[in-house]
Every structure is written in C-alpha cells, then in structure tokens.
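Provided below for reference: sequence and predicted model.
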Amino acid sequence: MIEMLKNWYTRRFSDPQAMGLAAILLFCFIAIYFFSDLIAPLLIAIVLSYLLEFPIQFLSNKFALPRILSIILVLGSFITFALLLAFGLLPNLINQTLNLLSDLPNMFNKLHEWAMQLPETHPEFVDAQMVEGIFTATRSKILAFGESAVKFSLSSIVNLVTIGIYAFLVPLMMFFMLKDKNTLIQSFTQFLPQNRHLANKVWQEMQLQIANYIRGKLFEIAIVTLVTYIVFLFFGLNYPLLLSVAVGVSVLVPYVGAVLVSVPVALVAFFQFGDHSTFWYIIIAYVVSQLLDGNLLVPFLFSEAVNLHPLTIIVSVLIFGGLWGFWGVFFAIPLATLVKAVINAWPSTEELNVIVK
C-alpha cells in the first residue's frame, strides 16, 4: 500500500511546476477555509475590484483618460448605485417581507382548511389523521422558526455594525487595489514559488472565464429579477418585489434554486387567487420565464464559459456551498471550472516520466 502511494506521488508530483501549483492551491484553500471571516472584507474588495477593472480599462483606452480619473469615475458610479439600491430597494423589500410574515398564519389556516377537505373528496388516497399529523408537525416547525427569527433580528443589530464597517473598508480597499494594482501584484508574487509556470498557465486560462462568469451572473440576476417583477406586477400578485428578488437570486444555484423558489411563488399565487385562471396564468408565465432564462439568456451570457455537465454543477454547488456558504454557491461554477483547468493542465504520466528520466 505504501509502495503504491509512493509510486502515485512520484508519477504526479515529480515536476516542480506541479509542486508549485499544488502549494499555491493548498495555501489559498487553507487561508479561505480557516480565515474567511477575518478576510471577508478583503475578498469582497478583490472580487469587486476585479469587476470594475474592465470599465476602468475601457475608459482609459477608449477615451484616453488618466487611470486615476477612470478609477474615480467608475468607483464613484458604483458607490452611488450601491447607495441607491440600499436606500431605494431594501426598505420596500423589508416591508414586503414583514407583510408576508404577518400573513403566514392566515395562509397556513387556509391551507389547513383546504387539506382537510381532501379526505372527503379523495378518501382512498388521503387520510384525515395523516393530514392532521403533517400540519401539527408543520405548526411546531413554524413556531420554532419564529423563535429563531426573533433571535436573528436581535443579532442583526450587531451585524449592522459589521455592515457599517464593511461599507467603509471595502470601497477604501477597492480604491487602493485599483490605484496600486501593479505594485500590489508585484509584491504578492514575491511570496509565490519560483516554479509557477503551470500556475500561470491555469490562471491565464481562468482569468477571462471568471470575469465573464461574474459579470454574466450579475446581469442574469438583474434581468431575471426585472422580468419577473414586471410579470408579477402585471397579474397583481402580492409581494412582487420580494418574490422577484428571490427568483433572481435563485439563479445562483442552477436547477435547484429554480425548483425551491417555485414553492413560495405558487403558494402566494394560490392563496391570493385560489384555483382560478389567474393562478394558472401566473404559473405558466413563471415557467416560460424560467425556460427562456435557461435556454436563451444563459447561453447568450455564458457563451465563453467552459461547458460543464449539470451533475458536475450540482455537486460543485453542494461541495463549495457547504465549505464557504453564499460565496461558495456564487463561485461554485468558476471553482469547478478551476478544478477542471487544473486537471487538464496537470502534467500527464508520460510527461512526468520524461522529466524524471
């Protein structure tokens, strides 16, 4: 067994380039996994700076603006948009969330009344005791959820302080990262292994794909949210902003997110309109919007992304989401693409045998 492991290690890690890439990946994994809470503002600043680099270069190259002026214009526009979003969207979103929570008891009672009619209409399929047992268990879960929501609201007061600190630190770090980009990159590369040609190859392959993915995913969220909001407003559905934002955010979790967010959309539509034609129109419009997103919008926005199998995407979401929560879900596809790029770039057994000889 030991000899087999030794031979495998010799075949896979004889190349110093492979060792350098493995060391970089291991260091990044340890730093993010164990210190993600401490360096969260830094990671957010890096991601946002990476996104803003494209419009900054566009202004500098297209209109011959000094880089510092391009940074001020782009970063100022980004901060202004974020403030408008925070003070214009969040109050309405919070208000609709509170209204939905206050309506949950009535919705639950209506669902209970409807379910208790099923044993009378379909006694061969539904048992009254079974339905009552399900609703009793569900009621206890809702009460437990209410208690946890109260605790969360109390702890959110402390989180507001953290958000305030982030709101100051992140734009400040973004400014210096964009302003002193080359200097910071040169300083960082001094701590990397000398044998990093393979790592540079993987990074060059991933750089364009990561940027396209992040920009494309943000555009997808915005478009899906806007289209869904217009559809819900057209049919007069309650809580249109809350539900449309939930539908937009659900695109972060491919396949699974669309299924999960369909439940609250269908429930709210059912309790508002009942078994009426409007309910079915909303469901049909929602399904059509999801089909257009998956078959038209996603191929257009991610035409340059690496093609991954759906099972690979789902497994990536589960693994990276379990490791890093929301950000793991958001970057599940780029991380899966990174793993694929590393596997493809890793020296083959024949290449390593040549190096060893």
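That came in fine, so what should we check first?

Could you use CA atoms for every contact and neighbour count after this?
Fine.

if I pick Glu120, what's in contact with it?
By Cα atoms under 8 Å, 6 or more residues apart in numbering, no residues touch Glu120.

Now with 10 Å, please.
Counting by Cα atoms under 10 Å, 6 or more residues apart in numbering, Glu120 touches Val126, Asp127, Ala128.

ok, the first one touching Met116?
Looking back up the chat, that one is Val126. Yes: the criterion here is Cα atoms under 10 Å, and Val126 meets it with Met116 at 9.3 Å.

List only those of the contacts of Glu120 flagged as buried.
For those, a burial check counting by 16 or more other Cα atoms under 10 Å picks out Val126.

Now for Ala211: which residues touch it?
Counting by Cα under 10 Å, 6+ apart, Ala211 touches Val47, Tyr50, Leu51, Glu53, Phe54, Lys217, Ala305, Pro334.

Quick one: buried ones out of these?
Burial by neighbour count, judged by 16+ other Cα under 10 Å, picks out Tyr50, Leu51, Glu53, Lys217, Ala305, Pro334 from those.

got another, please set it beside the one above:
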Amino acid sequence: MITSKTIANGIVRAVLILAVIFLALLFIYKIKLLFIYLFIALIVSLIASPVIHFFERRLKFKHTLAVITTLAFFLLLLIGFIMLFVPLIITQSHNLSLLDTAQLQQDLNSVVMQVKSYFSDYNIDTSKLMKEADITSSINFTFIPNFINSLVGILSGFGVGLASVLFITFFFLKDTELFTKSFRKILPDEHEEKILHSIRKVNHLLSRYFIGLILQMSILFVMYLIVLLIFGVENAFIIAFITALLNIIPYIGPLIATVLVIVLTMLGHIGPEAQGEMLSTTIYVLIGYSLAQVIDNNVSTPLIFSNSVNSHPLEIFIVILGSGFVFGILGMIIAVPMYTIIKVVAKEFFPQNPIVKVLTKDL
C-alpha cells in the first residue's frame, strides 16, 4: 500500500533529480566555450592526421616532432591568412576617410529615378511604391564604418581561443595511442568492438566531409575571384578568400558573404573619380555572387556532401535547418558532423530498426 510518506519521498527524489539535471545543464551552458574548443580541436586533429602520417612515413619524423611540425605548419597558414587582412584593413581605412555620403546619396537617387523612368515607359507606376518604401531616406551609410569596427573587435578576441585549441589539439594528436588504450579499458566488453568500429567509421566519414568542405570552398573561391577580377574590385584575392571561407556556415554564410562583398566593393570605389561607378559595380558584383551561389547550392553542395557523408541532400537540408532553429549558427555548423555520428552509432547498435535501415542504407 502506498503511504503518504512514500509519495512525499518520491516527490522529493524527483525534485532532487530535476535540480541535479538543471544544475548540470547550467554548468554545461556556462562552459560551452570549452566544448566549442574541444570540437574545433577534434576537427583540426582529423585534418592534421594525414599530414602527420606523411611526416612519419615519408620523412621518418618522430611522432612528437611530426605533431609539432604539423601544428606549426597550420599556425603559419593561419598567420598568413590573418596577414592578408592587413592590406585590406589599411586600404579600407583610407577609403573611409574619402567617403562622400552626400554624393553617394545623390548617385542612389539618380539610380532610383532611372529605374522609375524605365518602368514608366511600360505603364508601371512606381511613384507610390517608392514613396511608401522611402528607400533613399531609409538607407543609412554609417553602417559601413560600424561593420568594420565590429569585425576588428571580433578578430581582437581571437587569441585566447586559438591558444586553447592549439593546446588541446597538440595532446589529441600526441597522445592518440594513450587515449585509445585508456578508452578501451572503460568500454564494456560486450560492446567494445561495436564502439571501436563506430569510431573508425565516423573518423573516415568526417575526414571525407571536411575534405569535401574544403573542395566546396575552393570552388566558390575560384568563382568569386573571377567575378571580382572581371569588375576590377580592389583586394580581389583576399575578399574572395574571406567570402568563400564564410560558406562554412550553411545557408547563413553565403548571406553574410554577400553583405560583406557589397560593403567592401563600395568601399573600394570611394573617391572623386571612382564613386560614380560605385553603385553599378556593386550591383554587377552582387549579380555575379548570386550566380556563383546558385551554382554552389544546386550543383556543388549536393554532389560533394551527399557523396562525402553518404546522405541524401534533403536529409542534409532538414538536419541543418532543424539544428539551426534549435542551436543557432553554431548548430548549423556542427549539424552534418553530429548527424553523421548519430547515424553511424545507430547503424552499429540498432541495425534492425526500420527507420535506421532507411537512413543508413548507404553507410
């Protein structure tokens, strides 16, 4: 018979469990940066492993020396990438001092009047639409220096994260065998082979995924660079590189890249002689970038990612979108790797489940 004391004890136990769960989730939220660093370090480790194996097998390096050399090589690449920003920042800072917002406003008004005249020739009255939208007065060009200042602020806080990721990555790579042996000891014997096989499969698929991601960004970089060179945009190489790199954020990255290239293209045409061409060149570059993104979204991305992680493009789209709704931009970035891990584990432990069978038939 259930007594009031038993019910009270059950309520207290449930409250305590909920409190512990809440505190655990709160603790995880407070140290979320640590999990981000661990995740980035894991990605760098996956990318660095083939390079380390090359140094060990071909150049006969000791394991620790190979790890140090590989990380030094990656660090030099990162420093080279950051140094590419220096001429860009210097150029755009100089251009900002030459910005004539009044003339820019006049140019925009001129373009609006030309568009209005064009549509009126086809008996399309745009006066009311223009008046209601109030386009020319609603655009505030002071967002340009504010955007640049925000970008510099983000870059200035990059140091602690970089040092943390390098430190964690070093020990991930250096003590791989030690971690593997220690991990084997805590695995239950009946599931040891399944877990180890899952880890090997995940490692293989994620390596293919990140190689595919690099290939996708390389294709975008070439297309962006061609567009920028055709229209004579200053610092075309670094702008193409940065905007292609932003594609690591699915769906949102291309939008950020488009805004960034618009800003930098406009800044590159500031001055008494070039400012008249600012709007037309920016529009042409915007069209070129849009075409490149259409090609990437409909050709490159589905082919590369569906083959690299053996998932249907619709699966990828739904997973990225759902993860973005729940966890934001970070969720969109890690959506495909996490989904791949879940699929591999599900196939290994629940191979007879009908849903798992359908989702993992190509793994």
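Here it is on my side, so go on. Because the structure is predicted, anything quoted here is derived from the model rather than measured.

May I have the TM-score of the superposed chains?
The TM-score (TM-score structural alignment, normalised by the length of the first structure) is 0.66; 316 aligned residues with a Cα RMSD of 4.6 Å.

Now tabulate the buried ones among the contacts of Ala211 of the first structure in CSV and tack on distance to Leu318 of the first structure.
CSV is the format used below for these (distance: Cα to Cα, whole Å):
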residue, distance to Leu318 of the first structure
Tyr50, 25
Leu51, 25
Glu53, 30
Lys217, 18
Ala305, 20
Pro334, 14
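
Ala72 of the second structure pairs with which position in the first structure?
Superposed on the first structure with TM-score structural alignment, Ala72 of the second structure falls opposite Gly76.

And Ala48 of the second structure, by the same measure?
Using TM-score structural alignment, the equivalent of Ala48 of the second structure in the first structure is Leu52.

Same question for Thr176 of the second structure.
Counting by TM-score structural alignment, Thr176 of the second structure lines up with Lys181 in the first structure.

separation between its match and Phe188 of the first structure?
Separation of Lys181 of the first structure from Phe188 of the first structure (Cα to Cα, to the nearest Å): 11 Å.

which of these two has more neighbours?
Higher neighbour count among Lys181 of the first structure and Phe188: Lys181, with 14 against 10, using other Cα atoms under 10 Å.

so what's the more buried one up against?
Contacts here follow Cα under 10 Å, 6+ apart; on that basis Lys181 of the first structure touches Ser49, Glu53, Met174, Phe175.

Out of the residues you listed, which is nearest to Ala269 of the first structure?
Proximity of these to Ala269 of the first structure (Cα to Cα) peaks at Ser49, which lies at 40.3 Å.

rewinding a little: max pairwise distance over the buried ones among the contacts of Ala211 of the first structure: which two?
Within those, two members stand farthest from each other by Cα to Cα: Glu53 and Ala305, at 19.4 Å.

Can you point out the helix or strand that includes Asn212 of the first structure?
For Asn212 of the first structure, the enclosing helix or strand under DSSP states H and E is helix 197-235.

Quick one: distance of the next helix or strand after that helix to the chain centre.
Using DSSP H and E, the helix or strand that directly follows helix 197-235 of the first structure along the chain is helix 240-249. Mean C-alpha position of helix 240-249 of the first structure versus that of the full chain (Cα atoms, centre = their mean, to the nearest Å) differs by 14 Å.
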